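Student: Sequence first, then the predicted structure, then my questions.
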Amino acid sequence: MSNQADQLNQRRSGERWAIDWLPYLTDSTRNVGSYTTAVVSPELARIAERLGGHNLVNNSEYPYIADMVADCADWLSRLWHREDHHAPYVAVSGSTEAAMLAGLAALHRWKRTGAGERPNLVASSGAHVCWKRFCTYWDVELRTVEAPGDTVVADPAALARACDEHTILAVATLGYPEHGLFDDVAALAAALRDQGRETPLHVDAASGGFTAPFLSASLPWDFIVPAVVSISASGHKFGQTSLGLGWTLWRDAEHCPQHLWHGADYIGNGKRDIGLTFSRSLAPVAQQAHLFTRAGAFDRYRYDLRDCSSLTATIAAALRGDPDLKVLNDGHAIPVVAFVDRQTGAVERFTSRMGEDGWIVPTYPLECNPRLGQCGRIVVKPGLSTPARDRLMASVLRAIRPQALRL
């Protein structure tokens, strides 16, 4: 007992105990498996420092907040071809909360039809874990569809066949977490239509919502597809903000019931809002507003993403030189290189060698298609310095050709 007390007192004796953890914290730019923003510009860092303590819900204290969020939603409406810029929208803590709110809106809309059976939601088996959580927490049947053969994206016709009159949402993923590839949203909408279904379609665009408009501008995936009733995305991925921002936009008020919106008079003005969280930092929203309103905003996004895609194409070309690896995604639509085993153990061998140089590259079995074995991915995010890019590329080459001279 005394030893435990002594250890506790030692921890409480000063600030050094917390500081001692700092040497063990990896530089976030070294985690090339994460989709989240690793580098913020000096101006975004100043916004975070100045507004990090401002609470997004306190509209009475900071009356500019509502306009800032509305401006961001307006820009997103332009990006995602939403005609009604005044339709419901919300800024939340991240793409998981954003997706769950879209699911809840669909669930409550379905309940009001008087249907008595258990509701269900249809998605690929490789969809984000947030959909498993949503269905578990709100007692919705989750119907998943695996990718056929040696592919990694679910067949749109198979997804449509899994839907019935009790399906609250069919979920299309624009940027799978495992490999970054896109569902064919237009083909899924057409398959539903061919079966006589009016199933609402949600696009989980956590990472693709900020890349498709710039790298795949002609791709029909957003509100231009009539069946799409809601879209969720993450600001802190390729939206380039700091951690803590997700967006949900609905096509119209019909698909987001008003009884889900609640105000709180005790924070000053009782402005009605929707969300699963309450207090959260204003800083990421302010950063998003800055990124949208800077001169040539969309051109800058396009330049940054094309630059990232150029590096991912180079990495993918190098990986194709390893006969033991198969490249699934070369980064043309989203700056992600994903690869699987041709020879058992090849992915783990490669990621282990990358780890020797300090790079974090995840290795995992593919839920979308377990038959393909282990998968790895490298995400190239904006802001990576030229020296860091050079070191990353050198490490990739060394990991593929371990006998080569060190660069």
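Tutor: Done, it's in. Please read all numbers here as calculations on a predicted model, not as lab measurements.
Student: rest of the way, CA atoms for contacts and neighbours
Tutor: Fine.
Student: And for residue 325, the neighbour number?
Tutor: Residues near residue 325, counting by other CA atoms under 10 Å, number 21.
Student: no wait, residue 290
Tutor: Other residues near residue 290 number 18, with proximity taken as other CA under 10 Å.
Student: go on, residue 267?
Tutor: With neighbours defined by other CA under 10 Å, the count for residue 267 comes to 13.
Student: Which parts of the stretch 101-250 of the chain are helices?
Tutor: Secondary structure of the stretch 101-250 of the chain (DSSP state H, counting those that start in this stretch): helices at 130-137, 156-161, 185-194, 212-215.
Student: which helices and strands sit right next to the shortest one?
Tutor: Helices and strands touching helix 212-215, as assessed by 3 or more CA pairs under 8 Å, 6 or more residues apart in numbering; DSSP states H and E, comprise helix 297-319.
Student: take the one below as the second:
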Amino acid sequence: MSNLHRRAGADRHAAALHVNPLYSGLISEGGVPRYRLPDGPMHPDAALAIIRDELMLDGNARLNLATFSTTWMEPQAKELIGECLDRNMVDREEYPQVAELEGRCVNMLSELWHDPGQGIGCSTAGSSEAAMLGGLAMKFAWRRRRGGAGGRPNLVIGTNTHVCWPKFCRYWDVEPRWAPIRRRGGPSDLRLDPEDVVSRCDADTIGVVAVLGSTQTGAYDPVADIAAALDRLEAERGLDVPLHVDAAGGGFVAPFLQPGLAWDFRLPRVRSINASGHKFGLVYPAVGWVVWQDAADLPGDLVLHTDVLGGPQETFTLNFSRSGAPIAAQYYNFLRLGFDGYRAVQRTCQDVARHLAAGIAGLGGLEPLTDGGELPAFAVRTAADLGCTAHELSDRLRRRGWQVPAYHLPPALEEIPVLRFVVRNGFSFDIADRLLADLRDTLREVRGPGRPASRQPLTALTR
């Protein structure tokens, strides 16, 4: 369903909501209009009840394996969020302590990502805004390096990137240079080839984006290998191309589950990192984070100065006013869980993901392309003789309450339809086993009576 909403036509202008008779006396006669403002106010209990009734039609968030966004927080966190909803994050004069909590979170993330000590960063209204800020910093730095002599700027990105990156390129007139993901080895090998990346770089390349946890497959790009290839490019051709890591998912996973993996500021080539606090950062939507390795990586002409809120301040986010509640919630999780707590939560998610992937592989006719061993998320494709398509299987699972998205892999592998399973905090082994049982029954239905599970080998994805 599109997130673009068009005005209802004249034939729908008079449409009204059908309201439970028990609410009579709490609302005006004639019902509640759907697409125009009511003529007058109604009792708050009635407004609450009407909206709650409609929201019952939404899916169960805990059974949603499509989203990476957090769907459960502790009651104490919810209480804190409610107390902070009215605090405008941008008004640092009025709410200095919220700004202080933001600064503490940035410092904690900088240390977690092995920043050498000169970094700078901020919160955002989500990881997409954080990614765009990273892209803008690279574009402005490129313009400064080229001194006005450059052509059209370009950005090298993988076909496994989030939609925010082609958005960035379109909105800020940057040419996207697509590097395809390929499968050459084991089950978790759908990722960028460093040489493919470097071959697309030139003097007008503002940067390269590597993904630490693709939303399509859950796989990590080989960030250290890409950084090494870019180091060689500079040594051989004098092209200093910065590397940005889109760690929307992996930024809150890899430090706890793969601490020896070099993907962050341990690599000097990595100049900036974005991450999503409302994904594996375990906070309700919406909060993101972006950190630059050095203050010099954030060009000064991107930072604006204003005193409109009563005191001088600097701002370098796309959004201006937003609630401080997600910042307080992120800080709550940092205090509440600490390093060991985050590691325990993410380890459990990964264990459940691997258990689920292994169980699905044993059903026949389904092949996990990744196994949940990096992000606790994986993609599954269907055999040609399964008896239904991936999209039909997704629809059948939805009838049982499960939300499992079906989609096609990106160009070069676009003929492969897959299903994605994301395991988040609160999705237990018991829930996973219930899903496996429903999936087993669904496959039995589509195969028909007496038809055995498919054992047809699935063709290789190597391209």
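Tutor: Yep, that arrived. Treat the numbers as computed from the prediction; the structure is a model and nothing was measured.
Student: Please state their TM-score.
Tutor: The TM-score (TM-score structural alignment, normalised by the length of the first structure) is 0.92; 402 aligned residues with a CA RMSD of 2.3 Å.
Student: before we move on, back to that, the helices of the stretch 101-250 of the first structure: which one's closest to residue 119 of the first structure?
Tutor: Residue 119 of the first structure lies closest to helix 130-137 among those, at 9.5 Å (CA to CA).
Student: Just name whatever secondary elements the closest one is in contact with.
Tutor: Here helix 130-137 of the first structure touches helix 95-111, strand 141-145, going by 3+ CA pairs under 8 Å, 6+ apart.
Student: Setting aside sequence neighbours, what's the nearest residue to the aligned partner of residue 102 of the first structure in the second structure?
Tutor: With TM-score structural alignment defining the correspondence, residue 102 of the first structure maps onto residue 134 in the second structure. Distances taken as CA to CA, 6 or more residues apart in numbering place residue 272 nearest to residue 134 of the second structure, at 6.5 Å, with adjacent residues excluded.
Student: Aligned counterpart of that neighbour in the first structure, please.
Tutor: Under the alignment (TM-score structural alignment), residue 272 of the second structure pairs with residue 230 in the first structure.
Student: next one: residue 199 of the second structure
Tutor: With the correspondence set by TM-score structural alignment, residue 199 of the second structure lines up against residue 161 in the first structure.
Student: now residue 229 of the second structure
Tutor: Residue-level alignment of residue 229 of the second structure against the first structure, with TM-score structural alignment as criterion, gives residue 191.
Student: mind listing what its match touches?
Tutor: Residues counted as contacts of residue 191 of the first structure (CA atoms under 8 Å, 6 or more residues apart in numbering) are 156-157, 160.
Student: For these, pick the one with the most neighbours.
Tutor: Within the contacts of residue 191 of the first structure, residue 160 tops the neighbour count with 24 neighbours, counted by other CA under 10 Å.
Student: Enumerate every residue touching the nearest residue to that one once chain neighbours are set aside.
Tutor: Once flanking residues are discounted, residue 160 of the first structure sits nearest to residue 192: 5.2 Å by CA to CA, 6+ apart. Residue 192 of the first structure is in contact with 157, 160-161, 198-199, counting by CA under 8 Å, 6+ apart.
Student: One more: residue 92 of the second structure?
Tutor: Contacts for residue 92 of the second structure (CA under 8 Å, 6+ apart) come out as 98-99, 313.
Student: swap in residue 212 of the second structure?
Tutor: Residues in contact with residue 212 of the second structure (CA under 8 Å, 6+ apart) are 219-221, 223, 245-251, 263.
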